[in-house]
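J.: Here is my input; please provide its structure:
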Amino acid sequence: MDLRNHTDVSKFLLLGLTDDPELQPLIFCLFLSVYLVTILGNLLIVLTVSSESYLHTPMYFFLSNLSFTDICISTTTIPKMLVNIQAQNQGITYIGCLTQLGFVLCFGGFENFLLAAMAYDRYVAICHPLMYTVIMSSCFCGLLSLFSLFLSIVVALLHSLMVLRLSFCKDLEIPHFFCDLAQVLKLACSDTLINNILTYVVASLFGGIPLAGIIFSYTQIVSSVLRMPSARGKLKAFSTCGSHLSVVSLFYGTAFGVYISSAFTDTSRKTAVASVMYIVVPQMMNPFIYSLRNRDMKGALRKLIRRRPPFL
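T.: The predicted structure is shown next:
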């Protein structure tokens, strides 16, 4: 077998979602539209939370962080795909591929932690309302966010450094529209046992623990809400969790769907199409979920849109 050391690898080839040239313009327009909607929608959420003082609460602090993370994930993957389609060039440099891989892992992990932090925020607000301002202080929320980002960066760097030690075969085609860790490992000719073990351990710890925290939080929330004597109080409590539950369901549901499709699908190209559901769709839908289901956000968005610049 013809082997090449990783230092000799100049670039990978991103095969994208299809090799049909007639579909490329359609995919370009579709993903450009999705990217613009994602950026504008999430940027609007960040600006709205920043501009309205009554939204300076832990829940909206984590929401603005989530929107910023969605912007970063989309910017890490979609623009390179659009450039490749426009230039009719499937190449991505070796360093560029590792950089993209690292950023996807970092921001994906950070979003995972943020969803767990938002679930904990709702748990404290509903189950311990008298202690809410003490527990969910601005200092604690900031430290929690920074610690989550730090863990995500460490995990992403660890995976990237472990990929650096690998040697790759002559065939460097990635049947994906971005550098996915699993697809990159499949191209390696050297032993990837340590990389695979690391992947499973990290997924179990840094994916399973936040998900377990979310499940625990909502188990306690449901138990607490059901004990409320007032039907109006129950409805109000559940309504504050509706948007977050929708985002959690979309994030973990699409990721689980991709895992199932990769396990039962023979072709990597179909897996690449399925991966759009977790790397593109949730980031686009999150602003709509929070703006349409949240009364405070809808009011703040109306005020922001109606506000005229001072020079007009």
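J.: For the rest of this, base every contact and every neighbour count on C-alpha atoms.
T.: Noted.
J.: a strand runs through residue 92, doesn't it?
T.: Yes - with DSSP: H, G, I helix; E, B strand; the rest coil as the criterion, residue 92 is part of a strand.
J.: what sits against it?
T.: Contacts for residue 92 (Cα atoms under 8 Å, 6 or more residues apart in numbering) come out as 11-14.
J.: Just the closest of those residues to residue 207, please.
T.: Nearest to residue 207 among the contacts of residue 92, counting by Cα to Cα, is residue 14 at 26.8 Å.
J.: Can you give me the distance of the closest one to residue 260?
T.: Residue 14 sits 23 Å away from residue 260 when distances are taken as Cα to Cα, to the nearest Å.
J.: So these two - more neighbours on which side?
T.: Ranked by neighbour count (other Cα atoms under 10 Å), residue 14 and residue 260 place residue 14 first, with 22 against 13.
J.: Quick check, the more buried one in contact with residue 174.
T.: Yes - counting by Cα atoms under 8 Å, residue 14 does reach residue 174; the two are 5.0 Å apart.
J.: Going along the chain, name the strands of the chain.
T.: Applying DSSP state E to the chain gives strands spanning 3-4, 11-14, 91-93, 168-169, 173-174.
J.: Could you list every helix and strand in contact with the second one?
T.: Using 3 or more Cα pairs under 8 Å, 6 or more residues apart in numbering; DSSP states H and E as the contact criterion, the secondary-structure elements in contact with strand 11-14 are strand 91-93, helix 94-127, strand 173-174.
J.: Save these as a markdown table, and put in distance to residue 159 too.
T.: As requested, the helices and strands packed on strand 11-14 are arranged in a markdown table below (distance: least, Cα to Cα, whole Å):
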| stretch | distance to residue 159 |
| --- | --- |
| strand 91-93 | 18 |
| helix 94-127 | 7 |
| strand 173-174 | 18 |
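J.: So which of these is nearest residue 49?
T.: helix 94-127 (15.3 Å).
J.: Check which residues of the closest one are buried.
T.: 94, 97-127 (16 or more other Cα atoms under 10 Å).
J.: one more to put side by side:
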Amino acid sequence: MNRKKLKSENSNITTMMNFILLGCSDTPNLQWTLFVIFLLIYLTILVCNSIIILITKIDPSLHTPMYFFLGNFSFLEICYVTVTIPRMLVDLWTKKGHISFLACATQMGFILMFGGTECLLLTVMAYDRYVAICNPLHYSLVMNHKVCIQLVAASWISTIPVVIGQTWQIFSLSFCASHTINHFFCDVPPILKLACGDTFVNEVAVYVATVVFIMVPFLLIVVSYVKIICNILKLSSARGRSKAFSTCSSHLTVMVLFYGTASISYLQPKPNHSEGMEKLISLFYTVFIPTLNPIIYTLRNKDIMMALKKLLAKILA
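T.: You can find the predicted model right below:
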């Protein structure tokens, strides 16, 4: 009897070594259309962000803390979408969606790491704008190159131990339910749905991580921008106010879009909305917002546009 039970348990463990990502399997007629759309989106993100990285490196006028952070943010965006979109393209191409236990855990870990890093980097960028506008006389001293490197490094490194602990905790659960994930990638909420037993501790851990990496940075950004706006309104020159607002508007737009959708997803580990809506929200902050970010930063930034025109002139000359 014990042998049969052990054999059955081993069989269940073996079965659960693989998951199936359902993705868009409920709309088989749109598979190829979605493949083309996601491929174009991925290529757009790669090209646009690579251009931003290139021009912030080669144009001397953009060798400032603001554009140093923007170049790092663009690199982060490339990493962020590379964790999800290529996998989605493979699943749409093969129409299978099989993903191993280890690959699923790895994908989740990188999604959480890059997402957390993005939250912290957006906070650093807000601090940079705060110092530039509210304390301009000491800007070059406060935001020197060494400090900029330290802030970027801290944004990347500080997420790693939390992400490792979070991922290990979630994938240490027993998955006795269906091994099909009704999602495009291995994200926290759909994985927790598959776990059997009490997941209260895991849900609390998700809330704590969300507060630390989403809500606290968001509040810091809000405080920074309240001070920035108050300082801008004190400026006597209308042109000065317009220029100050224009340097902040792009970052503020990106921040609102990213934090808004990410908080909706992660503040509800067992969301009340439908799985279709859950997938749409996750697609918004992992795919569509990274597509909009380089467009927002280039079209609303005169310095970037000037540098881009100079680069094109050199290439076409």
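J.: TM between them?
T.: TM-score for the superposed chains, counting by TM-score structural alignment, normalised by the length of the first structure: 0.93, backed by 308 aligned residues with a Cα RMSD of 2.0 Å.
J.: Please say which position in the second structure residue 132 of the first structure maps to.
T.: Counting by TM-score structural alignment, residue 132 of the first structure corresponds to residue 139 in the second structure.
J.: Can you report how many residues neighbour its match?
T.: Neighbour tally, residue 139 of the second structure, other Cα under 10 Å: 17.
J.: how close does it get to residue 229 of the second structure?
T.: 18 Å.
J.: One more: residue 209 of the second structure?
T.: 29 Å.
J.: Of the two, give the one with the bigger neighbour count.
T.: Per other Cα under 10 Å, whichever of residue 209 of the second structure and residue 229 has more neighbours is residue 209, with 20 against 17.
J.: Now do the contacts for the spatially most central residue of the second structure.
T.: By Cα atoms, centre = their mean, the second structure has its centre lying nearest to residue 115, at 3.7 Å. Residues near residue 115 of the second structure by Cα under 8 Å, 6+ apart: residue 80.
J.: quick one: the alignment partner in the first structure of it from residue 180 of the first structure, how far?
T.: In the first structure, the residue paired with residue 115 of the second structure is residue 108, using TM-score structural alignment. Remark: distance between residue 108 of the first structure and residue 180 of the first structure (Cα to Cα) = 12 Å.
J.: Equivalent analysis for residue 308 of the first structure, please.
T.: Counting by Cα to Cα, the gap from residue 308 of the first structure to residue 180 of the first structure is 43 Å.
J.: In the second structure, what sits opposite residue 294 of the first structure in the alignment?
T.: Counting by TM-score structural alignment, residue 294 of the first structure corresponds to residue 301 in the second structure.
J.: just checking, that match touches residue 248?
T.: No - in this structure residue 301 of the second structure lies outside contact range of residue 248 using Cα under 8 Å: 9.7 Å.
J.: more neighbours, these two?
T.: Shown here are residue 301 of the second structure and residue 248; by other Cα under 10 Å, residue 248 has more neighbours (20 against 16).
J.: Just list the residues touching that one, thanks.
T.: Taking Cα under 8 Å, 6+ apart, we find residue 248 of the second structure in contact with residue 129.
J.: That one matches what in the first structure?
T.: Match for residue 248 of the second structure (TM-score structural alignment): residue 241.
J.: State the distance from the alignment partner in the first structure of residue 315 of the second structure to residue 302 of the first structure.
T.: Using TM-score structural alignment, the equivalent of residue 315 of the second structure in the first structure is residue 308. With the distance defined as Cα to Cα, residue 308 of the first structure ends up 12 Å from residue 302 of the first structure.
J.: same deal with residue 57 of the first structure?
T.: Distance, residue 57 of the first structure to residue 302 of the first structure, using Cα to Cα: 19 Å.
J.: Between those two, which has more neighbouring residues?
T.: Remark: of residue 57 of the first structure and residue 302, residue 57 carries more neighbours, 16 against 11, as counted by other Cα under 10 Å.
J.: what residue of the second structure matches up with that one?
T.: Here residue 57 of the first structure is matched to residue 64 in the second structure, going by TM-score structural alignment.
J.: any idea how far its match lies from residue 139 of the second structure?
T.: 11 Å.
J.: next one: residue 211 of the second structure
T.: As defined by Cα to Cα, residue 211 of the second structure lies at a distance of 30 Å from residue 139 of the second structure.
J.: Please name the residues that touch whichever residue in the second structure pairs up with residue 182 of the first structure.
T.: Counting by TM-score structural alignment, residue 182 of the first structure corresponds to residue 189 in the second structure. By Cα under 8 Å, 6+ apart, residue 189 of the second structure lies in contact with 265-266, 268-271.
J.: where along the stretch 151-300 of the first structure do the helices fall?
T.: Here the stretch 151-300 of the first structure has its helices, by DSSP state H, counting those that start in this stretch, at 181-186, 193-202, 208-226, 231-264, 268-279, 281-293, 295-306.
J.: which residue numbers in the second structure go with the fifth one?
T.: Okay, so that is helix 268-279 of the first structure. With TM-score structural alignment as the criterion, helix 268-279 of the first structure aligns to 275-286.
J.: repeat for the second one
T.: Alignment of helix 193-202 of the first structure against the second structure: residues 200-209, by TM-score structural alignment.
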